[in-house]
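Colleague: 3D, please:
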Amino acid sequence: MTSFRSDLHGLASDLVAIDSRSFVSNLAVADRVEAALVGFDVERLDYVDGAGVAKRALVAHKGGAGGLALSGHMDTVPDTGWQEDPWSGRIEGAWLHGLGSTDMKGPVAACIVAAQALPASVPVTLLITTDEETTKAGARIIAERSELVRRMRPAAILVAEPTRMIPVRGHRSHVAFTAVATGVQAHSSTGQGRNANWDLVEFLAEMKGIYRRLREDPSLQDRDYDPVFSDFNLVIDNHGAAVNVTVPTATVRIKFRYSAKVDPSPVVDAVRAAASRAGLALSEAREGFPPELPADHPLIRLCAGTVGTAPRTAPYGTDASGLQAVAPCVVLGPGDIAEAHTPSEKVRLADLEAAVPVFVRLAKEVAARPAQAV
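Modeller: As a prediction, this is how the structure comes out:
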């Protein structure tokens, strides 16, 4: 465990240097990950996303059946706001810089290096996904299609998202709504067109009412989470229409996040009814049910005891929403979520290094226990 640092730094930097934003193919970064998996059985799970882009999730295993699975995703958010090269993979002083360094190519590298460091007698699986930032398709495909997972039956899954190595026992999942209004494009001065935005006005007013209700109605809140109210975030897209053009298409996208104790149906029903009244075309996409383990679950107790920090919940979502179908999940990884999705994203190298022996210890502990005790 004393010579892993250069491997960790090099792998993390290499991964950051490859563009794998969710809307582009991740095959290049998947190839770099696979090159680091010497000695593992590797399963490639190829698919084409909804936009026709080639994608690949990876499952890798060594040792016998059972044990701990370490999971992370290869995709990143867009490079919005970056003023320097997002894919520099630059190591400067104590930090690795670049898009995805924290969320979550640095943690993925730590998972791989930890798995490599384990003796052959300790079973370990790597679940390396993609499209986590959008549809969670990679995790879903692993849960549904992986023969290697079915054969090796990991007893527990550690999703290494950046939590500052605080165990997260549960988090919210989302319903993603897309509402589309259709108009007629024309020069706005002629009176011949119809601006799709006008169809949105009443719908948007109702969405603001839902937003307020989530902050005011205790029946839609969960005191185990911070904030207690659910996220209801809205983005409007006129698809590049100019101000002197009647907008032909106006799209509203809403992400509604809810925890396991919150019934989402009142919000879902209200959005559907509002879209119907406004004459909008509405579609929905859902993550899996919000994953949540009790604080006294054996996996949560093991992680909390190992890192010496009490578990908590998180307001965001992770691949655990899909991977919980395979085994109980805890979210635990190096880095700070506050760095994620920013135009100056970076991760402290010492944090990545410190995570490796923790992952090794947890893998050994899980392997030493009966499956029912994890």
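Colleague: contacts and neighbour counts: CA atoms only from here.
Modeller: Will do.
Colleague: buried ones in stretch 181-195, by neighbour count?
Modeller: Buried residues in stretch 181-195, counted by 16 or more other Cα atoms under 10 Å: Ala181, Thr182, Gly183, Gln185, Ala186, Ser188, Gly193, Arg194, Asn195.
Colleague: what ranges do the helices span in the stretch 51-200 of the chain?
Modeller: Along the stretch 51-200 of the chain, counting by DSSP state H, counting those that start in this stretch, helices occupy 106-117, 137-145, 147-152.
Colleague: so Glu161 touches Met104, yeah?
Modeller: Yes. With contacts counted by Cα atoms under 8 Å, Glu161 reaches Met104, the gap being 6.4 Å.
Colleague: which neighbours do the two have in common?
Modeller: Here Glu161 and Met104 share the contacting residues Gly72, scored by Cα atoms under 8 Å, 6 or more residues apart in numbering.
Colleague: before we move on, back to that, Throw the helices of the stretch 51-200 of the chain into TSV and include mean neighbour count and distance to Ser13, thanks.
Modeller: TSV is the format used below for the helices of the stretch 51-200 of the chain (neighbours: other Cα atoms under 10 Å; distance: least, Cα to Cα, whole Å):
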stretch	mean neighbour count	distance to Ser13
helix 106-117	27	8
helix 137-145	21	23
helix 147-152	16	28
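Colleague: for those, which one sits closest to Arg213?
Modeller: Between Arg213 and the helices of the stretch 51-200 of the chain, the shortest gap by Cα to Cα is with helix 137-145, which sits at 31.0 Å.
Colleague: next, the structure of the following sequence, for comparison with the previous one:
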Amino acid sequence: MAPIDESIQALCQLIGFDSVSSTSNAAISSDVAGRLESLGFTVEQTQYVDARGQTKVNLVARRDPAGSTSSRGSEPEGGLAYFCHTDVVPASGWTGPGGNPFDAVVQDGRIFGRGSCDMKGSLVAMLAAAARVPVARQRKPLWIVCTADEEVGFDGARHIVQHSNSFRELVQAQPMGIIGEPTGMSVVHAHKGITGVQFTSRGRAAHSSTADGINANESMVPILQLLLELGQQTKTDPRYHDDRFDPPTLSWNFGVSDGCTAVNITPETSKAWLSLRSMPDVDGEDLISQLVDKANSSGLEVKRFEGGRPVWIEADSACIQDLCQIAGGQPSTVCFGTDGGEFAELKQMAVWGPGHIAQAHTTDEWLSIDQLSKGIELYAKAITHWCVDKV
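Modeller: This next block holds a predicted model:
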């Protein structure tokens, strides 16, 4: 079987794991751990139980040079660290070929299935690349890190940072970090973060023909007005712009729902939410503070969402320029977030992976075979650059 055919088969197998974030990713993590061990990696698994009671598993795998006797933790070792996530977004309303988002279909030069692009295809590309670089050639360590819950708040990445001994070794070594999210194999040196807040108003339900109810929406009106006004300010006030991103704004987004099912019921609960995309020099926290003050004075409940931090590595830094030499082209920024915001202890990092963000989270998600092949080729070059001594 040709190498690309093996990788297509591997991707189809990983797509077969229903690893939507609301479920456990233990099964796919066990499968990936076996693949890593077969490639000579030592794998550390850490687990936690999420708010739904689901077991989540993170993997931190390390492959040292053959016969390595270096003592870990003495001097920075460099090398390369690749990061991905094994969870995927829900797949309801699937319109792709075959009708089952977890039964991959290879058609017209594409691999269809939930997670094919975001980001199981990227992981398969890195596994294939690692297989292409013999351990005997390695002079620096290679890490592959697989997190849970990236799609729902980066909880897996935070758990690794706080609880993984292997990640502590990785930080001390300060390797080049690659976040393998889909960028079309173009180098991304910076991305926005994400944060948010929820406001809840409590009333009392009753038949709307009586005066017994308290409409929860009434207390919500002032915060909705402020949400609208501040959102407009983020579009017009240059203090909340960073032209290094497109769009250059905080991408202020909000919504409201009272969950009411009939017009003759006084709404008992009303909830409003805000989401914004923070940037390295513009975080919007002053605007959130105004909202929290208004909510407190209106008697609303306030809940902050942890979200994720932005990433900024200077475009002219050596690590970005080296990666651009491998990938071709110039570095750019993107407005989506990644696990990379949680790995701020790493001083060298880029987002770089096969596939395009336009295919992620769609109802017919796919990864082209050309992108998978390109990912394997370029990832192997990156491993060679950072893990193999130059002749």
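Colleague: after superposition, what's the TM-score here?
Modeller: The TM-score (TM-score structural alignment, normalised by the length of the first structure) is 0.92; 369 aligned residues with a Cα RMSD of 2.1 Å.
Colleague: and the helices of the stretch 51-200 of the first structure: which comes nearest Leu282 of the first structure?
Modeller: Among these, the nearest to Leu282 of the first structure by Cα to Cα is helix 137-145 (20.9 Å).
Colleague: so where in the second structure does the closest one end up aligned?
Modeller: Per TM-score structural alignment, the counterpart of helix 137-145 of the first structure in the second structure is residues 155-163.
Colleague: which helix or which strand is home to the equivalent of Ala205 of the first structure over in the second structure?
Modeller: Aligned counterpart of Ala205 of the first structure in the second structure: Gln225 (TM-score structural alignment). If you go by DSSP states H and E, Gln225 of the second structure is part of helix 216-236.
Colleague: nearest to Ile166 of the first structure, out of the helices of the stretch 51-200 of the first structure?
Modeller: helix 106-117 (13.8 Å).
Colleague: the closest one aligns to what range in the second structure?
Modeller: Going by TM-score structural alignment: helix 106-117 of the first structure matches residues 121-132.
Colleague: picking up where we left off before, relative to the first structure, what is the average displacement of the match of helix 137-145 of the first structure?
Modeller: Its aligned residues in the first structure lie a mean 1.7 Å from stretch 155-163 of the second structure after superposition (mean Cα distance after the TM-score superposition for the first structure).
Colleague: do I have it right that Glu37 of the second structure meets Val43?
Modeller: Yes. Under the criterion of Cα under 8 Å, Glu37 of the second structure is in contact with Val43, at a separation of 6.9 Å.
Colleague: looking at the two now, which is surrounded by more residues?
Modeller: Between Glu37 of the second structure and Val43, Val43 has the larger neighbour count (other Cα atoms under 10 Å), namely 21 against 14.
Colleague: just to revisit the earlier point, what's in contact with the match of helix 137-145 of the first structure?
Modeller: So stretch 155-163 of the second structure is contacted by 46, 48, 56-58, 147-150, 167-168, 339, 342-343 (Cα under 8 Å, 6+ apart).
Colleague: could you do stretch 9-20 of the first structure as well?
Modeller: 26, 28-29, 32-33, 36, 74-76, 87-91, 96, 98-101, 105-106, 108-110, 349.
Colleague: which of those are buried? Put it as a PyMOL command.
Modeller: Buried residues among those (16+ other Cα under 10 Å), as a PyMOL selection:
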select buried, resi 26+29+33+74+75+76+87+88+89+90+91+96+98+99+100+101+105+106+108+109+110+349
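Colleague: and the residue nearest the centre of the second structure, what does it touch?
Modeller: The centroid of the second structure falls nearest to Thr338 when counting by Cα atoms, centre = their mean (3.5 Å). Contact partners of Thr338 of the second structure, counting by Cα under 8 Å, 6+ apart, are Glu150, Phe154, Ile179, Glu181, His191, Gly193, Gly308.
Colleague: now the helices of the stretch 51-200 of the first structure as a markdown table including distance to Ala368 of the first structure?
Modeller: As requested, those are exported to a markdown table (distance: least, Cα to Cα, whole Å):
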| stretch | distance to Ala368 of the first structure |
| --- | --- |
| helix 106-117 | 16 |
| helix 137-145 | 24 |
| helix 147-152 | 16 |
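Colleague: report the contact partners of Leu214 of the first structure.
Modeller: Contact analysis of Leu214 of the first structure by Cα under 8 Å, 6+ apart lists Leu220, Gln221, Phe229, Ser230.
Colleague: show me the contacts for the last one.
Modeller: This means Ser230 of the first structure. Ser230 of the first structure touches Leu214, Arg215, Leu220, Gln221, Phe256, Arg257, Tyr258, Ser259, Pro315, counting by Cα under 8 Å, 6+ apart.
Colleague: from those residues, which land in strands?
Modeller: If you go by DSSP state E, these have Phe256, Arg257, Tyr258 in strands.
Colleague: most neighbours, which of the residues you listed?
Modeller: Busiest of those [other Cα under 10 Å] is Tyr258, holding 26 neighbours.
Colleague: excluding chain neighbours, what is closest to whatever residue of the second structure lines up with that one?
Modeller: Superposed on the second structure with TM-score structural alignment, Tyr258 of the first structure falls opposite Ser278. In this structure, Ser278 of the second structure finds its nearest non-sequential neighbour in Gly193, 4.8 Å apart by Cα to Cα, 6 or more residues apart in numbering.
Colleague: number of residues surrounding that neighbour?
Modeller: Neighbour count for Gly193 of the second structure, taken as other Cα under 10 Å: 24.
Colleague: ok, now how distant is it from Ser332 of the second structure?
Modeller: 16 Å (Cα to Cα, to the nearest Å).
Colleague: my guess is Ala91 of the second structure meets Pro101, correct?
Modeller: Yes. Using Cα under 8 Å, Ala91 of the second structure is in contact with Pro101, at 6.4 Å.
Colleague: intersection of neighbour lists for those two?
Modeller: Arg114.
Colleague: who's more crowded, the two?
Modeller: More neighbours surround Pro101 than the other of Ala91 of the second structure and Pro101, with 26 against 20 (other Cα under 10 Å).
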